[in-house]
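# Let me see the structure of the following:
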Amino acid sequence: MPSDTKARIQAVARELFAEQGVRNTSLRQISDRLGITKPALYYHFASREDLVRSIVQPLIDDHDRFVTARGPGDPRELLEDYFEMIWRHRQVFVMVLNDLATLGQLDLTDRLFDWRRRLVGLLLGADVTQEQRIRATVALGGMSDCTVEYAGLPIEEVKPTAVHAAAAALGL
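The predicted structure is shown next:
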């Protein structure tokens, strides 16, 4: 478990990265907002890339666990659980979308496509038509977009509509 200072650094960095983008946020801005010295920040994180990776890694770990640990089951339940998982990481999604170069720096692009492919298999099985794949892209991408677009709303206002729309896009 991260130390309190490390967790505070990550929280402030996540906020600034989401507001300004990763490349537009300096470690000086992060340390200034926290009221700590830049060397104190370097004590916890060797570089900005190390800090970014520490913020994105829980999202990666949760996605990996989600697609690995799940078996085929009720598609609507899977959509609901998936939405809750990505909702927990909505600030990271905002951060990454504000600075798409982060995807490349962390080798996330291939992972995202792999997660999506595995989720489609869990939702629709192995024998999927092109039309079903397209519907799944709309469904899963739409739910992800909702976590960014409506990040400031309570989950209770977003999840039911997002899951219902995703299920409709899948033809469920």
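# When you work out contacts or count neighbours from here on, use the C-alpha atoms and nothing else.
Fine.
# Next, the buried residues of stretch 151-161.
Under the neighbour-count criterion of 16 or more other Cα atoms under 10 Å, stretch 151-161 has Ala151, Val158, Lys159 buried.
# again with stretch 48-67
Result for stretch 48-67 [16+ other Cα under 10 Å]: buried residues Arg48, Leu51, Val52, Arg53, Ile55, Val56, Leu59, Ile60, His63, Phe66, Val67.
# cool, and stretch 95-102?
Buried positions in stretch 95-102, judged by neighbour count with 16+ other Cα under 10 Å: Met95, Val96, Asn98, Asp99, Thr102.
# do stretch 137-144 as well
For stretch 137-144, the buried set under the neighbour-count rule, 16+ other Cα under 10 Å, comprises Thr137, Val138, Ala139, Leu140, Gly142, Met143, Ser144.
# Here is a second sequence; please produce its structure as well for comparison:
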Amino acid sequence: MKRDTKARIIDATIYLLATNPLEPITLEKIASQVGISKPAIYRHFSSKDELLKNVDETFLADAYVLFDTLDPNRENDPAYLMETFTEALLPLKMHLSFLSHLIIARQINLASFLQRLFSDPSGNNSNICLLYRSSVYFFFALPGLTYYGLQKETIKPIVHTILDWYSHGLGISPAIDDQIWQKGFVAPEEIVEDRFLIAMNKVASKYELTGLTIQRIATELHLASSSLYYSFPTKEALVRETAKKEQQQFLRILDNKVSQARNVSEALQILFCTSGSYLAQRPQLGIQFNTLSSLRNDEIPDEFIHLRTWNDEFSSIRERAGHLSRFLAIAPQINVFSKSTNPSDWMKYSKNLFRFFSSGCTTEEI
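Model (predicted):
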């Protein structure tokens, strides 16, 4: 019975982290999800930190076990790899969401895992190519596995779609016009800073997202906790409101920039440049808010009419291309800014991902 309860606690924690990756997790929430009391958790884990360590170890062990079932003679067959991996994830619906949580929300390096699954048989295994291939996979596979009840018989068509994006992209010219690209740059004075986001980012940098508390945020702001509770009944409400403001600012700037575009290629160049230059100036938590919003395929609000128009135009060329373009335009920040302080890195990644999105990752890199 103890082992069953321990496993249920770990499963509940994975579920909560996967479905609410940027909201602070508490033992109270976990206990409620399992249907036990908070003190009962301490019979299995001495602290929340020990529980989270066990969750990471359980997930990674389960993930790597998936590779044990592979036919070693077919490990260079990307269709076989993705179909087998995705099928193995069907009974573990939340594990793929949790994988994205580890990469995006907690910046855990899973490069070796991703390289084995998304390596390019043709030999282009640069970080940028790997980022494109893994991002396209997550974009198409994650919603089906997590929310839409993906069935075994629908895996092949999804994998076929993913592989076609690898080979052909949107099917337009990957050429970059530097004058058009420059129209997407975001100047620092175009960005309005949010003191709550800055304070939360400092706390999350020190204690991780799971360590966000009203007390710590208030201390960073030099305020009493009661003053924050006056405006926000819970820390989750504060996180949600701060995330919404950051996402709205990003969409507003994107909408303004893409209004200058005259055709699909120009709109895409501006989209990728604006996303890269804006997020290069944002704190890590702001990047995470926008990344997870784009991965969830959130609808663009009606007020951002230019962005909605181009989103629909992209999707008229290839189904869901509008949402995918916004996610890929953000993707370089996941890979680069947790590891690099070179301000020019975002441009290299953004330009190459624009080229891959346009015509596939067989396109020569810049």
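# Okay, and which of the buried residues of stretch 48-67 of structure 1 map to helices?
Among those, the members found in helices (DSSP state H) are Arg48, Leu51, Val52, Arg53, Ile55, Val56, Leu59, Ile60, His63, Phe66, Val67.
# Tabulate these (TSV), appending distance to Arg23 of structure 1.
Shown next, in TSV, are those (distance: Cα to Cα, whole Å):
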residue	distance to Arg23 of structure 1
Arg48	9
Leu51	12
Val52	11
Arg53	14
Ile55	15
Val56	15
Leu59	20
Ile60	21
His63	25
Phe66	30
Val67	30
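# between those residues, which is closest to Arg116 of structure 1?
The nearest member of these to Arg116 of structure 1, counting by Cα to Cα, is Val67 at 8.9 Å.
# hang on, the closest one packs against Arg117?
No. Contact between Val67 of structure 1 and Arg117 fails when scored by Cα atoms under 8 Å: they sit 9.6 Å apart.
# circling back: between the buried residues of stretch 137-144 of structure 1, which is nearest Leu122 of structure 1?
Checking these against Leu122 of structure 1 by Cα to Cα gives Leu140 as the nearest, at 12.3 Å.
# Just say helix, strand or coil for the counterpart of the closest one in structure 2.
Superposed on structure 2 with TM-score structural alignment, Leu140 of structure 1 falls opposite Ser134. Using DSSP: H, G, I helix; E, B strand; the rest coil, the structure places Ser134 of structure 2 in helix.
# what does Tyr148 of structure 2 give?
coil.
# Quick one: map it onto structure 1.
Under the alignment (TM-score structural alignment), Tyr148 of structure 2 maps onto Leu153 of structure 1.
# residue contacts, its match?
Under the criterion of Cα atoms under 8 Å, 6 or more residues apart in numbering, the contact list for Leu153 of structure 1 is empty.
# gap between the match of Leu140 of structure 1 and Leu99 of structure 2?
12 Å (Cα to Cα, to the nearest Å).
# one step back: taking the buried residues of stretch 95-102 of structure 1 one by one, which sit in helices?
In this view, the buried residues of stretch 95-102 of structure 1 that belong to helices under DSSP H are Met95, Val96, Asn98, Thr102.
# And the helices in structure 1?
Remark: helices assigned in structure 1 by DSSP H are 4-20, 27-34, 38-44, 48-69, 75-88, 90-98, 101-105, 108-124, 130-149, 155-170.
# The third one vs structure 2, average distance?
Averaged over the aligned pairs, helix 38-44 of structure 1 sits 1.4 Å from structure 2 after superposition, using mean Cα distance after the TM-score superposition for structure 1.
# Show me how far that helix is from its chain's centre.
Helix 38-44 of structure 1 sits 26 Å away from the centroid of its parent chain (Cα atoms, centre = their mean, to the nearest Å).
# which other residues reach it?
By Cα under 8 Å, 6+ apart, the residues outside helix 38-44 of structure 1 that reach it are Lys6, Ile9, Leu27, Arg28, Ser31.
# Buried members of those residues into ChimeraX, please.
Only the buried entries of those go into this ChimeraX selection, using 16+ other Cα under 10 Å:
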select :6,9,27,31
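# In TSV, list the contacts of helix 38-44 of structure 1 along with distance to Pro72 of structure 1.
Formatted as TSV, the contacts of helix 38-44 of structure 1 follow (distance: Cα to Cα, whole Å):
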residue	distance to Pro72 of structure 1
Lys6	38
Ile9	39
Leu27	44
Arg28	47
Ser31	46
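# returning to what we had before: let's have the buried residues of stretch 137-144 of structure 1 in CSV, adding distance to Val22 of structure 1.
CSV is the format used below for the buried residues of stretch 137-144 of structure 1 (distance: Cα to Cα, whole Å):
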residue, distance to Val22 of structure 1
Thr137, 27
Val138, 27
Ala139, 28
Leu140, 25
Gly142, 24
Met143, 24
Ser144, 20
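# of all the residues you listed, which comes closest to Arg88 of structure 1?
Among the buried residues of stretch 137-144 of structure 1, Ser144 lies closest to Arg88 of structure 1 (Cα to Cα), at 11.3 Å.
# Could you check how far Asn73 of structure 2 is from Glu87 of structure 2?
Taken as Cα to Cα, the span from Asn73 of structure 2 to Glu87 of structure 2 is 19 Å.
# More neighbours: those two, which one.
Neighbours were tallied for Asn73 of structure 2 and for Glu87 using other Cα atoms under 10 Å; the higher tally belongs to Glu87 (20 against 7).
# what's the nearest residue to the aligned residue in structure 1 for that one if we skip its chain neighbours?
Matched across to structure 1, Glu87 of structure 2 falls on Glu84, judged by TM-score structural alignment. By the measure of Cα to Cα, 6 or more residues apart in numbering, the closest residue to Glu84 of structure 1 outside its immediate chain neighbours is Lys159, 7.8 Å from it.
# how much space between that neighbour and Phe66 of structure 1?
Plainly put, Lys159 of structure 1 is 18 Å away from Phe66 of structure 1 if you go by Cα to Cα.
# what's the closest of the ones in helices among the buried residues of stretch 95-102 of structure 1 to Ala167 of structure 1?
Proximity to Ala167 of structure 1 was ranked across these by Cα to Cα; first place goes to Val96, at 26.0 Å.
# Could you verify my assumption that that closest one touches Gln105?
No. Judged on Cα under 8 Å, Val96 of structure 1 makes no contact with Gln105 at a distance of 10.6 Å.
# Quick check: the residue nearest to Glu84 of structure 1 vs Gly71 of structure 1, distance?
22 Å.
# Could you do Leu112 of structure 1 as well?
Separation of Leu112 of structure 1 from Gly71 of structure 1 (Cα to Cα): 19 Å.
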